[in-house]
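# pasting the structure only:
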């Protein structure tokens, strides 16, 4: 039998595939900023008891697979991660970031992960190579 997580009055398994982008879809997540974003995300998830199942930051968007306890709404978690990561990135890289602390664009994509968890994790893990193949295909067709 599958092992589920548990809280005081509930047994649960709530996994979500989440994607969001930097403001104006700028290609800002690379090098030190990308590494620091990973550290920040792991730390924020740990603080809230959220399991970061899989994650990958591309230069212009972020893919996460999170296991979120049912005591938190998905909008609360995404807002928390975007808000806190933007503040910390701005503190660490204020010399590289222009303007205000609004780093992320409004909105996000979310999809529940059910029985196809392995497919979603594999998709996130190989996102970069998939995107590169699509770009090569697009250039060949033009």
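Nice, I can see it. Every value quoted in this text rests on a predicted model; they were computed, and no experiment measured them.
# Going by C-alpha atoms from here, please, whenever you check contacts or count neighbours.
Will do.
# now the strands for this structure?
5-7, 10-12, 15-20, 51-58, 61-67, 109-113 (DSSP state E).
# angle of the fourth one against strand 15-20?
It refers to strand 51-58. Per axes from the mean of the first three to the mean of the last three Cα atoms, to 10 degrees, the angle that strand 51-58 makes with strand 15-20 is 30 degrees.
# what about versus this one:
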């Protein structure tokens, strides 16, 4: 669109179904590259991806005409299919239903990037549940505990 200028950033978080520790260090980099390809093919930009064995964090730069829910749905469905086709886990791999998405201002990009980059250090003292609830509360998002985790 002519004369339309935007800077839209989203910090997206989603978990393995049941918060199981299924993302192995042996293939997580391949998974992250696969997810990056999905995002790139949808003409969006991945700034950073990282996570833990039970969840993933993404920092995205997006165009104004994209649908975040559709993109995250495609990331989750295609990446879970890819994990299952490659037989990286016993049984069937699936992501938990839903996701968290938080807007990020230009001034906070470095802070969020460093936070995502240092997931391993951060989670030595804080569980994913604690982290996720802190995000919801910091962004003043109403939530029902029974729907947070399966």
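Perfect, thanks for sending it. Please read these numbers as outputs of a predicted model, since none were measured by experiment.
# Include mean neighbour count and distance to residue 42 of structure 1 when you put the strands of structure 1 into CSV, please.
Formatted as CSV, the strands of structure 1 follow (neighbours: other Cα atoms under 10 Å; distance: least, Cα to Cα, whole Å):
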stretch, mean neighbour count, distance to residue 42 of structure 1
strand 5-7, 11, 19
strand 10-12, 13, 21
strand 15-20, 20, 15
strand 51-58, 18, 7
strand 61-67, 21, 11
strand 109-113, 15, 19
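# what's the closest of those to residue 98 of structure 1?
If you check each of these against residue 98 of structure 1 by Cα to Cα, strand 61-67 wins as the nearest, at 18.5 Å.
# Could you list the buried residues of stretch 118-134 of structure 1?
120-121, 123-125, 127 (16 or more other Cα atoms under 10 Å).
# Counterpart of residue 31 of structure 1 over in structure 2?
Aligned by TM-score structural alignment, residue 31 of structure 1 pairs with residue 25 of structure 2.
# residues touching the residue lying closest to that match once chain neighbours are set aside, list them.
Spatial nearest neighbour of residue 25 of structure 2, excluding adjacent residues (Cα to Cα, 6 or more residues apart in numbering): residue 53 at 7.8 Å. Residue 53 of structure 2 sits next to 20-25 when contact means Cα atoms under 8 Å, 6 or more residues apart in numbering.
# Just the buried residues from those, in PyMOL please.
To isolate the buried members of the contacts of residue 53 of structure 2 in PyMOL, using 16+ other Cα under 10 Å:
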select buried, resi 22+23
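# from the contacts of residue 53 of structure 2, which is closest to residue 46 of structure 2?
Of all the contacts of residue 53 of structure 2, residue 46 of structure 2 sits closest to residue 23, with 19.5 Å by Cα to Cα.
# Settle this for me: that closest one is touching residue 56, isn't it.
No. Shown here, residue 23 of structure 2 and residue 56 do not form a contact pair, counting by Cα atoms under 8 Å, at 9.3 Å.
# Spatially nearest residue to the counterpart of residue 40 of structure 1 in structure 2, not counting backbone neighbours?
Applying TM-score structural alignment, one finds that residue 40 of structure 1 aligns to residue 34 in structure 2. Spatially, and ignoring its direct neighbours in sequence, residue 34 of structure 2 is nearest to residue 79 (7.1 Å; Cα to Cα, 6+ apart).
# what do we get in structure 1 for the one you found?
Mapped onto structure 1 by TM-score structural alignment, residue 79 of structure 2 lines up with residue 85.
# ok, now which ones touch that match?
37, 40-41.
# One more: residue 102 of structure 1?
Per Cα under 8 Å, 6+ apart, neighbours of residue 102 of structure 1: 23, 86.
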